[in-house]
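Participant: Sequence and predicted model, in that order:
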Amino acid sequence: MAIFQKSIIILCMALLSACAGTSNTKSESTSAKNTAAKQPNGSSKGGGYYLDDGPGDNTSIDIASIPDAQPRTEKPLVSSNKPYQALGQKYVPMTNYAPYTKQGVASWYGKRYHGRKTSSGEVYDMYSMSAAHTTLPIPSYVRVVNPANGRAVVVRVNDRGPFKHDRLIDLSYAAAYKLGLVAQGSGLVEVTAIDTSPEALKNAANINVAKIEPSYASTAQIGEYSNSLNTSNTPTAESASNKEVSPASYYVQAGAFKSEANGEVLQKKILTLDLAGNAAVTNVYNNGLHRVRLGPFSSKREADIHANKVRSQLNISAIVTNQ
């Protein structure tokens, strides 16, 4: 009887062990399938949906209306621009602006890194217009153009990467979305560094977004127009004389939303923090968007001061426009 009971116990233990082994194998197999399913076209070469990365769960954000990064003079961070090594490769970052234009493959990163610290020490926001580069100064600004569709954006480099030899730049989810790269995961782009020295910004030698009224152009279009501005677009003396000259008024666009309620929330924040001074804060509806706007200001300098206040206190990319 004792021998029979021992045999029953041994048999039960063997069955339990077999079940446990089957469960683990199935779990690993399912995990592998799920990982492959998140990669575009079932390949890890596409970027984008790598591992548990991908678009965020917040579908209420109107990504297309997120303004480009507004170039401004910033001091390079010593700690973020030291020589370093990653994946066996040595990198020597630039510590100051230098002319830089290069074509290569852009990838993007999203919710997997959202909320984590970047190489600059700032928190990564997948809905900001930012990017990672292996050697460009941190922080710095670049214009990124997708030659396949002509779209262009301006982003702020505040992180390091990508470290794959076939990648040139890692874009935030918002930047990749506006360039039309999200679905395919990666794509060929041209990256051009922007000179943000006080002299360059004053003369608008390499970027001029203020001439485009946002009521008539999206932020992506602003980047495209700024690339095409040339002397042929300058009105002749004869045509200028036929137009009534009026003093310029400058505004600060703090955000653009499809939802009026979202615009009102931002409007109230700006008013509560007294970021507009004596200027008005309006939630203007135009071309299908509710634009939160501060102004008018009598000079661009005054508008820039208030734009910087909005950026620093609300951590959003406010842009200066005129009409």
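Facilitator: Thanks, I have it.
Participant: drop to CA atoms for contacts and neighbour counts, all remaining ones
Facilitator: Noted.
Participant: Any idea how many residues pack against residue 72?
Facilitator: Residue 72 is flanked by 17 other residues according to other Cα atoms under 10 Å.
Participant: In addition, the following structure is provided for comparison:
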Amino acid sequence: MKPVFRWLWLVFISLALVACTTVKSASATSQASAKSGKKTVAANGKYFQNDGPAERIPANLDLVPDAVPQDEPLIKAANLPYSALGMSFRPDTSDKPYVAKGRASWYGKQFHGRQTTSGERYDMFAMTAAHPTLPIPSYARVTNLRNGKSVIVRINDRGPFHRGRLMDLSYAAAYKLGYIKQGSAPIKVERVWPDDDGETVATSRPDSPLKASSDDAYLKLGSFTRLATAEAHMSQIEKDLDAKYDAKLGIVNRDGRYTVQLGPFRSQKAARTVAEALNVENSVIQGGI
């Protein structure tokens, strides 16, 4: 056989062998698994791809405190209608009560440190959860219907996109609810809000400033003739103010004066309690400014 033909023959054989042994790349295999919901077997159960518990679990994880409901502004980009895995979702940004029953799963080390829908980094040891339509951020009480255990979590992510799942909880939340080893559990989800004094939670939205009644009480924190002065005063207060009161802090213009106020609170007693806790001037105004 002539050298030229021998060389062409060897090239043909090599290409044929390569074609027979070609495999998918790791990224392509992972994407296919994600789309199909395929799970890999771990020593202590089945987890999505490489997910599962962390190699090192913090001590006393059951003592991690529940999330504390706060008034927080909604994140616009995280609450737009969206589609995932062939399904369409429209987040509910209203203040309507929400109660539902279903099954909850949890997500762990594979997603630890990754960006959530809220833009925050996922912390598997924090009391957070993912839900397809509850506002981001918002808060919910989750009860394990199998053992009666209950926790409060902060919604900061989207998912799970599985017709048989209602919510994805953080590892810590699932741990406190007692279903880490089972992988999922029947749950009840109730949306909650901070009560007026910030110490308790409510299952319906307390009256907001836009719906304030004549019985509402406010704390007057300063009154100024110039808006810039009022804004500077409010900025100074914000530095020392607990973040859960941020949504209640504002400036009202009346008769040419700019008043920095905190509220509303349902009663003068509730307003005075907050004033004492914040160590601010106890100037309570009934019915707003």
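Facilitator: Cool, the structure landed. As the structure is a prediction and not an experimental result, all values here were calculated from the model.
Participant: Enumerate every residue touching the residue nearest to residue 186 of structure 1 when sequence neighbours are not counted.
Facilitator: In space, and not counting its chain neighbours, residue 186 of structure 1 is closest to residue 107: 4.5 Å by Cα to Cα, 6 or more residues apart in numbering. Residues in contact with residue 107 of structure 1 (Cα atoms under 8 Å, 6 or more residues apart in numbering) are 46-48, 167, 169-171, 176, 181, 185-187.
Participant: how does it look with 7 Å?
Facilitator: 47-48, 169-171, 185-187 (Cα atoms under 7 Å, 6 or more residues apart in numbering).
Participant: mind checking the SS state of whichever residue in structure 2 pairs up with it?
Facilitator: Taking TM-score structural alignment, residue 107 of structure 1 has residue 105 as its aligned residue in structure 2. Taking DSSP: H, G, I helix; E, B strand; the rest coil as the rule, one finds residue 105 of structure 2 in the strand state.
Participant: Would you mark the buried spots in the helix or strand hosting residue 269 of structure 2?
Facilitator: For residue 269 of structure 2, the host element (DSSP states H and E) is helix 268-278. Using 16 or more other Cα atoms under 10 Å as the test for burial, helix 268-278 of structure 2 gives 268, 270-272, 274-275.
Participant: Then stretch 286-293 of structure 1?
Facilitator: Neighbour counts using 16+ other Cα under 10 Å place 289-293 of stretch 286-293 of structure 1 among the buried residues.
Participant: How about stretch 180-193 of structure 2?
Facilitator: 180, 183-193.
Participant: So the residue nearest to residue 186 of structure 1 versus residue 162 of structure 1, what's the distance?
Facilitator: 8 Å (Cα to Cα, to the nearest Å).
Participant: Kindly report the same for residue 290 of structure 1.
Facilitator: Going from residue 290 of structure 1 to residue 162 of structure 1 by Cα to Cα gives 36 Å.
Participant: Quick one: classify residue 25 of structure 1 as helix, strand or coil.
Facilitator: Relying on three-state DSSP, one would call residue 25 of structure 1 helix.
Participant: nope, residue 321 of structure 1 is what I was after
Facilitator: strand.
Participant: what's the closest non-adjacent residue to residue 84 of structure 2?
Facilitator: Leaving aside its sequence neighbours, residue 84 of structure 2 sits nearest to residue 161 (Cα to Cα, 6+ apart; 6.8 Å).
Participant: Residue 124 of structure 2 matches what in structure 1?
Facilitator: Matched by TM-score structural alignment, residue 124 of structure 2 corresponds to residue 126 in structure 1.
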